[in-house]
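Engineer: Sequence and predicted model, in that order:
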Amino acid sequence: MGAQICSQADTEEPLEILRFHPEAKGAQVLLDAKRMSACRLATFHDGIVFSQRPVRPRERVALRVLRHEGGWHGGLRVGFTRLNPAYVPAPSLPPFLCPDLEQQSPTWAAMLPDACALAGDVAHFWVNRRSRLYALVNGGRRLLLRKGVPMGAPLWAVMDVYGTTKAVELLDPTASAFPTASPWALPEETPSDPEATAEEECAICLHCTANTCLVPCGHTHFCSCCACRVFRDTAKCPMCRCEIEGVVLARGPRARRTGEGLPA
């Protein structure tokens, strides 16, 4: 493929927010100006995209499914590769991440289950210290996708906007990069969300405190920024897919657990 595999010594990249690589992308991929979203224009393949920098050990890559398209079988693929996208000529990319790119290069990837790649779904994926590729969707149970992903050399995130997945958006998992949406049912001035303990953290960004309640389903697993973003983008609860009619601030740990804080 004319690609270059980097050694560990080549790798000191700045710790910047993850974006899509501007040139190493499938023939059908269109990136936005900030290289934070990728859309597949036609067909069901040729949607491979890479991160612009290597991920740090155990760094979580966060993305949101923006558009879902019926009529195909299978959807979003995620994983990691040792291919440095700076040396990957776009015309040399195969149409499929799995199995084509995996067979041609040191790449480890897998498809997310169809039910985990719908519009509005937020997925995190990473390699743990035991060289296992995991994914987490909407704060649900952890999914083991692959074993035996070596950690001794730089790894770039690689994704395939494939099949039913039409467009995706990279997110900053620290929540500071989640834009605050219009307040809707929230107060006009919502204070910035505090950092959370493991028991309290938002199921989407895994960083800020879960401090909202969705109406009418009552789920209380999300910080205000993420809840507003979901309300704006899909208006469907990530936990139960119920239609969201409003978002209110939950007050205190008991409100987060029981749904108290809903308007009468």
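Structural biologist: Thanks, I have the structure now.
Engineer: alpha carbons only for contacts and neighbour counts from here, please
Structural biologist: Fine.
Engineer: for the closest residue to residue 29 other than its chain neighbours, what are its contacts?
Structural biologist: What sits nearest to residue 29 in space, not counting adjacent residues and going by Cα to Cα, 6 or more residues apart in numbering, is residue 40, at 4.7 Å. Residue 40 sits next to 28, 29, 30, 46, 47, 161, 162, 166, 167 when contact means Cα atoms under 8 Å, 6 or more residues apart in numbering.
Engineer: Out of those, list just those in strands.
Structural biologist: In strands, judged by DSSP state E, the following of the contacts of residue 40 are found: 29, 30, 166, 167.
Engineer: ok, second structure coming up, stack it against the first:
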Amino acid sequence: MAAVSDSYVRFHNIHGTNVRLDVSQTEATRTDSFGNGICFSEEPLDPDKIFLIEIAEKELGWCGNVRVGLTAHNPKNLESVPEYSLPDLVNLGSSWVFAITRNHNKVSTEDQESNPAPLQCCSTEAYLQIGKCKIPKDKLIGRSRPGRYSHLLDELYKTNILPATARGSRVGVLYTTHGNMGEMHIVINGEDMGPCARGIPINQPLYAVVDVFASTKTVRIIQVDYGLPSLQTLCRQLVQKCIMHRLAIDWLDLPDPLKDYCKYE
């Protein structure tokens, strides 16, 4: 397992009253009800860096799903964490949060309305580029749990056919800078769904917000390597190229932690 570095991303230890974090502070579970599930990034989010989560567990019986966004409120300075990100946190001001769906997240301009861009959901590019941010798509696209049909399900994640809130989907938030203002983008399984908010003041720190709401039960942070892929990533890619589907990883003569990394990351 890679050593924990200064760039290792965690959730803040201040969060909603129904949230339980694991010991690494990278997995958040809502333990009760459907609200009080707001989490924040431990550190402010740098421009052109993505805060990426995977929907790890779902809970039946609720309407609504995970919400993500940005806030200029330092969690330490909040009198109490709001019950909901929408509308409670947003009503405090200086917060930009969206419920995750496949549509309705983009800010329209007159040019976009008259000449809509074609949906690029099946790109074979190895990287997603948004402004100065260049992210390996290998990290951005969700994966099914290993099983007999996982190799087929993985293709559905790659083409973004599955619902954005399906278990295994990966959702990220980032912002780019334009002069003294920021523009927020939401990324779902490697597809840029933004810009979904413009004119965000960047003269103050911005924290990522994740609201583990309603039918979303558990989310976990996915660590993203920028630039050249890590040795871990290269090894995993090589292992996956040598097998028909991820279930076959269990047959390999490898240590269990490495098997788990190859199957789930």
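Structural biologist: Alright, I've got the coordinates. As the structure is a prediction and not an experimental result, all values here were calculated from the model.
Engineer: that older thread, so which of the ones in strands among the contacts of residue 40 of structure 1 is the closest to residue 208 of structure 1?
Structural biologist: Distances from these to residue 208 of structure 1 were compared by Cα to Cα; the smallest belongs to residue 167, at 25.8 Å.
Engineer: Please enumerate the strands of structure 2.
Structural biologist: When assigned using DSSP E, the strands of structure 2 occupy the ranges 19-21, 27-30, 38-40, 51-58, 67-71, 95-99, 127-130, 133-136, 170-178, 181-188, 191-192, 197-201, 207-211, 216-221.
Engineer: what separates the aligned partner of the residue nearest to residue 29 of structure 1 in structure 2 from residue 36 of structure 2, distance-wise?
Structural biologist: In structure 2, the residue paired with residue 40 of structure 1 according to TM-score structural alignment is residue 30. When distance is defined by Cα to Cα, to the nearest Å, residue 30 of structure 2 is 8 Å away from residue 36 of structure 2.
Engineer: got it, and residue 127 of structure 2?
Structural biologist: Counting by Cα to Cα, the separation of residue 127 of structure 2 from residue 36 of structure 2 is 35 Å.
Engineer: who's more crowded, those two?
Structural biologist: Counted by other Cα atoms under 10 Å, residue 127 of structure 2 and residue 36 do not tie: residue 36 has more neighbours, with 23 against 17.
Engineer: Now do the contacts for that one.
Structural biologist: Counting by Cα under 8 Å, 6+ apart, residue 36 of structure 2 touches 16, 17, 18, 19, 30, 81, 82, 83, 84, 213.
Engineer: mind running it again at 10 Å?
Structural biologist: Contacts here follow Cα atoms under 10 Å, 6 or more residues apart in numbering; on that basis residue 36 of structure 2 touches 15-19, 30, 81-85, 211-214.
Engineer: Grab the most central residue of structure 1 for me.
Structural biologist: Nearest to the mean C-alpha position of structure 1, by Cα atoms, centre = their mean, lies residue 63 at 1.7 Å.
Engineer: which residue lines up with that residue in structure 2?
Structural biologist: Aligned against structure 2 by TM-score structural alignment, residue 63 of structure 1 finds its counterpart in residue 53.
Engineer: Please give me every residue in contact with its match.
Structural biologist: For residue 53 of structure 2, the contact set (Cα under 10 Å, 6+ apart) comprises 26-27, 68, 140, 142, 168-173, 188, 210, 218-223.
Engineer: ok, which stretches of structure 2 are helices?
Structural biologist: With DSSP state H, the ranges of helices along structure 2 come out as 90-91, 110-114, 137-140, 150-158, 231-241, 256-264.
Engineer: Can you verify my assumption that residue 58 of structure 1 contacts residue 135?
Structural biologist: No - using Cα atoms under 10 Å, residue 58 of structure 1 makes no contact with residue 135, being 11.9 Å away.
Engineer: quick one: which of the two has more around it?
Structural biologist: Neighbours around residue 58 of structure 1 and residue 135, counted as other Cα under 10 Å, are more numerous at residue 135. The numbers are 25 against 14.
Engineer: Identify the residue of structure 2 aligned to that one.
Structural biologist: Looks like residue 135 of structure 1 aligns to residue 186 there (TM-score structural alignment).
Engineer: Let me know the distance separating residue 263 of structure 2 from residue 222 of structure 2.
Structural biologist: For residue 263 of structure 2, the distance to residue 222 of structure 2 - Cα to Cα - is 14 Å.
Engineer: With residue 14 of structure 2 instead?
Structural biologist: Counting by Cα to Cα, the gap from residue 14 of structure 2 to residue 222 of structure 2 is 20 Å.
Engineer: Looking at the two, which one has more neighbours?
Structural biologist: Set residue 14 of structure 2 next to residue 222 and count neighbours by other Cα under 10 Å: residue 222 wins out with 22 against 18.
Engineer: what residue of structure 1 matches up with that one?
Structural biologist: Residue 222 of structure 2 is assigned residue 171 in structure 1 as its aligned equivalent, the criterion being TM-score structural alignment.
Engineer: Can you tell me how far its match is from residue 141 of structure 1?
Structural biologist: 20 Å.
Engineer: Also residue 170 of structure 1?
Structural biologist: 21 Å.
Engineer: higher neighbour count, these two?
Structural biologist: Just comparing residue 170 of structure 1 and residue 141: by other Cα under 10 Å the higher neighbour count belongs to residue 170, 22 against 9.
Engineer: wait, doesn't the more buried one sit right on residue 64?
Structural biologist: Yes - contact criterion Cα under 10 Å: residue 170 of structure 1 and residue 64 qualify, at 6.5 Å.
Engineer: Need the overlap of contacts for those two.
Structural biologist: Common neighbours of residue 170 of structure 1 and residue 64, counting by Cα under 10 Å, 6+ apart, are 37, 122, 123, 124.
Engineer: corresponding residue for the last one in structure 2?
Structural biologist: Yep, that's residue 124 of structure 1 we're talking about. With TM-score structural alignment as the criterion, residue 124 of structure 1 matches residue 172.
Engineer: what sits against the closest residue to that match other than its chain neighbours?
Structural biologist: Here the nearest residue to residue 172 of structure 2 in space, its sequence neighbours aside, is residue 52; by Cα to Cα, 6+ apart that works out to 4.1 Å. If you count contacts by Cα under 10 Å, 6+ apart, residue 52 of structure 2 has them with 9, 139-140, 170-174, 186-188, 208, 210, 219-224.
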